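**Q** show me how the following folds:
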Amino acid sequence: MKQVIRKGLKEIIVDEVPDPPVAPHHVLVRPLYSLISSGTETASIHQEGVLKEVAENPSHLRKIWEALKINGPVRTTAEVIAKFSEYAVLGYFGAGVVVDKHSTVTDLQIGDRVAYGGEGTGHGEAILTGRNLVARVPDEVSFEHACFATLGSIALHAVRIADINLGDRVAVIGLGLVGQLISQLVRLQGGVVIATDLRPERVELARRLGADHALPGDASVIEATNSLTEGKGADCVIIAAASKSEAPCHLALQLCRDRGRIVIVGAVPINFPWEEMYLKEVQLFMSRAYGPSSYDPAYERRGQDYPFAYVRWTENRNMEEFLRLVAAGRVDLAPLITHRFPLEEAPEAYKTILDPQSGSLAVLLRYPAASEEKPAETFIPQRKVAVRKTADQRAEFRVALVGAGNIARWAHLPSLKKVPGVKLRAVYSTNGARAKSYALRFGADYCCSDYEEILRDPEINVVVITSRNQYHYSQALAALRAGKHVFVEKPMALTEEECRELCEAVRDTGLHLAVGFNRRFAPLYVEMKKRLAWRASPAVINCRMNSPGISGSYWMADPSIGGAILGEACHFVDLMYWLLESESVEVSAYCLPTGKQDPIGENNIVASFRFADGSIGNLTYCTAGSRTSGGERVEAFAQGIGIIVDSFKSLTICGTSKRKRSDLWARKGYDEQMRFFFRDILQETNNVADVMDGTRATIYCRKILESASTFKPIRIKMEL
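**A** Predicted coordinates for the structure are as follows:
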């Protein structure tokens, strides 16, 4: 499909990317029209260049410095350079017809006319969006007007937050699309609208659309508002402006009466003079997106609706209500549309929006489906896109990347490029734009959004899996059964049964399966293992990991898919086994109280292990710390020696004397790990963590969680 892309910092292109596949609780929509958000979308187009952007957001430099300390100068520089050609999807609302749906969606049918929203949906010929972000379009509403459903629900939610009563004087600051819609909705709610903007043509438009009072946004607006309110000020002020200045907030405070209300829906710096806010005792409200369910993944992605009796107006119900008002002729949208462009001319559409002389307001993109009589019936998904005209078949190993996430671009793809005889054949991701971006950057022959394309390709003989944890097992199993060697990021699997199936598949096929336990190849841990090999008695190991990033709504924090323990702490249970070369026989663990959203108790654990050789180990894994609390620290003690590795960068050896070795950059062993993986395939050796190592890590972590939940020590047996 064709999709609108921001390439790098500011270039807008239309490129061919794979169509998205359907997902649980989602539908696939073929748009006829989509609406460009002149505020949200243009804010991500850095037309004044990188220096201006960095000057206005110095936090970018801090991010680069933090990345430099963790990943070193070479890979950090490569990532910074890549930002100038990286693909990003623009857009998040439009209207079209349903062309496919997951079996979990039962109340929509193929061919239904719908409006859609959702962050990251984009402007493309096929849009995947959650069922709760799709609203049926009444027959009386055109697709052009249905595009406004998302913006309309944002405006509707702001009006609800404002709690407007009959006769309330309501000032609306900023008369862009959302401001114009708010002005119309306030009148429907019984309020008296005082609309103002710096642009005279928008003030005039608000007047034509029914604003009771439309005022130019100059110094006279304060005096005029006082005159219209008998010197008392507005009962409520809604800020719908987008500005980098604090002026809209200051103006709102001046317009607002004593004990009045200010509602912020626009993107503005929030900075009010304390004394004036205090003396007026003004109430300040934030209006978040288009309903109480906004940004809730359970609602938007997993299809869990809010109970009607308790939450009357969700995102979806706001979208439906706005479309009802449009169908009834209560909201006038036609005058808001200033420009229409075919999809192929999207770059020109963005130029028009960014040109202050164009007078643009609502700019629509028209899709080829708009010319078809039955667009749902003619839809044929294209889930594979060629990137190179001719494929390179000389390489001994032709690799498919499965999952285009951060670990792939920071670690595994750069490592693959360093291994002789290895060629990246394909990139698979359900995110078509990201798949295309990675394929272009790392030289793949094609990209796809259908995993079956990878499995069917006879040229691919190795699959590198870096997808989300819950997909590792099924993707690895399918690849083995398709006759392909597998490198899978940890965790290899989430259950013992999944581990058993993978072990059987490796045994039956004779193929290699390696698990991404990179610490086995990190130079400082290699040195630690060498020193421990000299011991003549049991050892004591203490591992401490602080990972505050795995918290809140971040997917890896979800205990239902393993959480931080199966997803990350597995590194350290593998590390202890590898350092000691001894199986654990028992674990006793405790976690923070469970049932809380943050910190998630199951992700904050202290676990003590007893090993077969008499050694003991302790793992402290927490997500409740701060980013300045340090990262990982591993201490090992045996008779007459102590060894400490801190965050991959320092090694301290304490024997008869104390020696310390420090590296400027963390060296995590990714390159060495990948090189040994391919060597293992060629030489039938076993240097990289294999299917049994992956099984062990999963079993150990599951026993940790079992002990923490039962408050009992748990015996560990490696039996499959």
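**Q** okay, CA-based contacts and neighbour counts for the rest of this
**A** Fine.
**Q** helices or strands up against the helix or strand encompassing Val573?
**A** Using DSSP states H and E, the secondary-structure element containing Val573 is helix 570-580. Based on contacts counted as 3 or more Cα pairs under 8 Å, 6 or more residues apart in numbering; DSSP states H and E, the elements that helix 570-580 packs against are helix 523-532, strand 616-622, helix 691-710.
**Q** next, the angle helix 570-580 makes with the shortest one.
**A** Pointing back at strand 616-622 there. For strand 616-622 and helix 570-580, the angle between their directions (axes from the mean of the first three to the mean of the last three Cα atoms, to 10 degrees) works out to 160 degrees.
**Q** going on from strand 616-622, what's the next piece of helix or strand?
**A** The C-terminal neighbour of strand 616-622 among helices and strands, as given by DSSP H and E, is strand 632-638.
**Q** and that next one, what does it pack onto?
**A** With contacts defined as 3+ Cα pairs under 8 Å, 6+ apart, strand 632-638 has these neighbours: strand 540-546, strand 641-646.
**Q** check the offset of the last one from the chain's centre.
**A** When you say that, I think you mean strand 641-646. 37 Å (Cα atoms, centre = their mean, to the nearest Å).
**Q** please generate a structure for the following sequence too, so the two can be compared:
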Amino acid sequence: MTAVPQTMRAAVYRGINDVRIETIPVPEIGPGEVLVKIDTCGICGTDLKKIHTGSHSAPRVFGHEMAGTIAAIGEGVSGFAVGDRVMAYHHIPCGQCFYCRKQTFAQCETYKKVGCTAGFEASGGGFAEYIRVMEWIVRGGLVKIPDDVSFEQACFIEPVNTCYKAIEMLGLEGDDTVLVIGQGPIGVLLAALARRTGATVLTSDLYAERHAVAAKFGLDRPLDARGDVIVEARAATEGRGVDVALVAVGGNALIQVAMDAIRPGGRVMLFAATQHGEAPFDPAAVCMDEKTLMGSYSASVAIQDDVSRLVLEGAHNGFDLTQLISHRFSIEDAVEAIELASNPQPGSMKIVIQPEVR
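**A** Got it, this is the predicted structure:
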């Protein structure tokens, strides 16, 4: 293992729509903490919303879908060693509060604290060369990566957890028909996980290129989002409407589409509605038609082991998530990476930042 440098390159958020490539100090670690050298960090839609809306103070270094190698270990750390290949969750709950007892982990005050940083206010830090992983994350949210699994595959553990949580909440059955609106990386993950339950899965997107990626995961019921998705959903279900619709696109107008696409007694799962606002829907559809509008946000510690097995074993067992990666950028080109991720193109899917890419 090479010596840890004193400084590193990072994509630093300095204000709304203002990210700059800077040289900053490598973060120092304390007892119970580890320093991880980042190999791969995916760009998530929540990172982009923070950059574009100014919801968080500056300066910060975002990025939380990350995997790399332990470069240094603090006093008292057990179970990990320098050189271990790991991925780090950036949120881990306390396990003891009211919300943890109810398994609503994302509402735990400890969970809401971010336990990984590249410096400044803790915000993940994956858009940098090194991150400091804090003590409670080391204890509960640091996952070892086998030598035969790529960092690119492992960086999907956190986003897969968020999707797996939503699918588990739905309790899908083999005779269910599911519509997933949006086939970006998250939409494909949701659809692929829904398909694994035995349900019939319809996927909706504007771009044939995205449907082609989805097809690699066995998703063979594509709908053109420029057509009438509601009519198509009913045609596939003897006129009833689908049992479940998942909204994997951040557009409140799609909530009504999803509500109209489900059958009486069906359910709509909001997955990308992370911005506050107003979204009209027909209250009689909830009351008289007994339709359910529900949501799922962030990851669940209760399914971490299952998700780790799924992703790490899936690398060699039909769940190769690297197929979702369309673009790889170095830290020096991270602003360009964020720009592309913010303005998706037909051929762009998961975009990752890899400090050593040149």
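**Q** give me the TM-score for this pair.
**A** The TM-score (TM-score structural alignment, normalised by the length of structure 2) is 0.79; 312 aligned residues with a Cα RMSD of 2.5 Å.
**Q** re earlier: residues in structure 2 aligned with the helix holding Val573 of structure 1?
**A** For helix 570-580 of structure 1, there is no aligned range in structure 2, judged by TM-score structural alignment.
**Q** equivalent analysis for stretch 545-561 of structure 1, please.
**A** Using TM-score structural alignment, stretch 545-561 of structure 1 corresponds to no residues of structure 2.
**Q** same check on stretch 166-184 of structure 1?
**A** The alignment of stretch 166-184 of structure 1 onto structure 2 (TM-score structural alignment) covers residues 174-192.
**Q** circling back to that earlier point, any chance of the helices and strands packed on strand 632-638 of structure 1 in JSON lines with distance to Phe609 of structure 1 and mean neighbour count as columns?
**A** Output for those, formatted as JSON lines (distance: least, Cα to Cα, whole Å; neighbours: other Cα atoms under 10 Å):
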{"stretch": "strand 540-546", "distance to Phe609 of structure 1": "9", "mean neighbour count": "21"}
{"stretch": "strand 641-646", "distance to Phe609 of structure 1": "19", "mean neighbour count": "21"}
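**Q** now the ones you listed in JSON lines, with distance to Arg261 of structure 1?
**A** Converted to JSON lines, those look like this (distance: least, Cα to Cα, whole Å):
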{"stretch": "strand 540-546", "distance to Arg261 of structure 1": "43"}
{"stretch": "strand 641-646", "distance to Arg261 of structure 1": "52"}
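**Q** out of those strands, the one nearest His60 of structure 1 is which?
**A** Ranking those by proximity to His60 of structure 1 (Cα to Cα) places strand 540-546 first, at 23.4 Å.
**Q** still on that earlier bit, make JSON lines out of the helices and strands packed on helix 570-580 of structure 1 and add mean neighbour count and distance to Arg187 of structure 1.
**A** Formatted as JSON lines, the entries for those read as follows, by neighbours: other Cα atoms under 10 Å; distance: least, Cα to Cα, whole Å:
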{"stretch": "helix 523-532", "mean neighbour count": "19", "distance to Arg187 of structure 1": "68"}
{"stretch": "strand 616-622", "mean neighbour count": "23", "distance to Arg187 of structure 1": "52"}
{"stretch": "helix 691-710", "mean neighbour count": "23", "distance to Arg187 of structure 1": "56"}
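**Q** identify the residue of structure 1 aligned to Asn161 of structure 2.
**A** Aligned against structure 1 by TM-score structural alignment, Asn161 of structure 2 finds its counterpart in Ser153.
**Q** Val82 of structure 2 too?
**A** Alignment note: Val82 of structure 2 maps to Ile110 in structure 1; criterion TM-score structural alignment.
**Q** thought its match was touching Ser103?
**A** No - using Cα atoms under 8 Å, Ile110 of structure 1 is not in contact with Ser103, being 12.0 Å away.
**Q** more neighbours, the two?
**A** A count of neighbours by other Cα atoms under 10 Å puts Ile110 above the other of Ile110 of structure 1 and Ser103, at 15 against 12.
**Q** need the three-state assignment for the more buried one.
**A** coil (DSSP: H, G, I helix; E, B strand; the rest coil).
**Q** OK, contacts around Ile154 of structure 1?
**A** In this structure, Ile154 of structure 1 makes contact with Val178, Arg288, Ala289, Tyr290, Gly291, judged by Cα atoms under 8 Å, 6 or more residues apart in numbering.
**Q** I'd like the distance between it and Gly117 of structure 1.
**A** With distances defined as Cα to Cα, to the nearest Å, the gap from Ile154 of structure 1 to Gly117 of structure 1 amounts to 11 Å.
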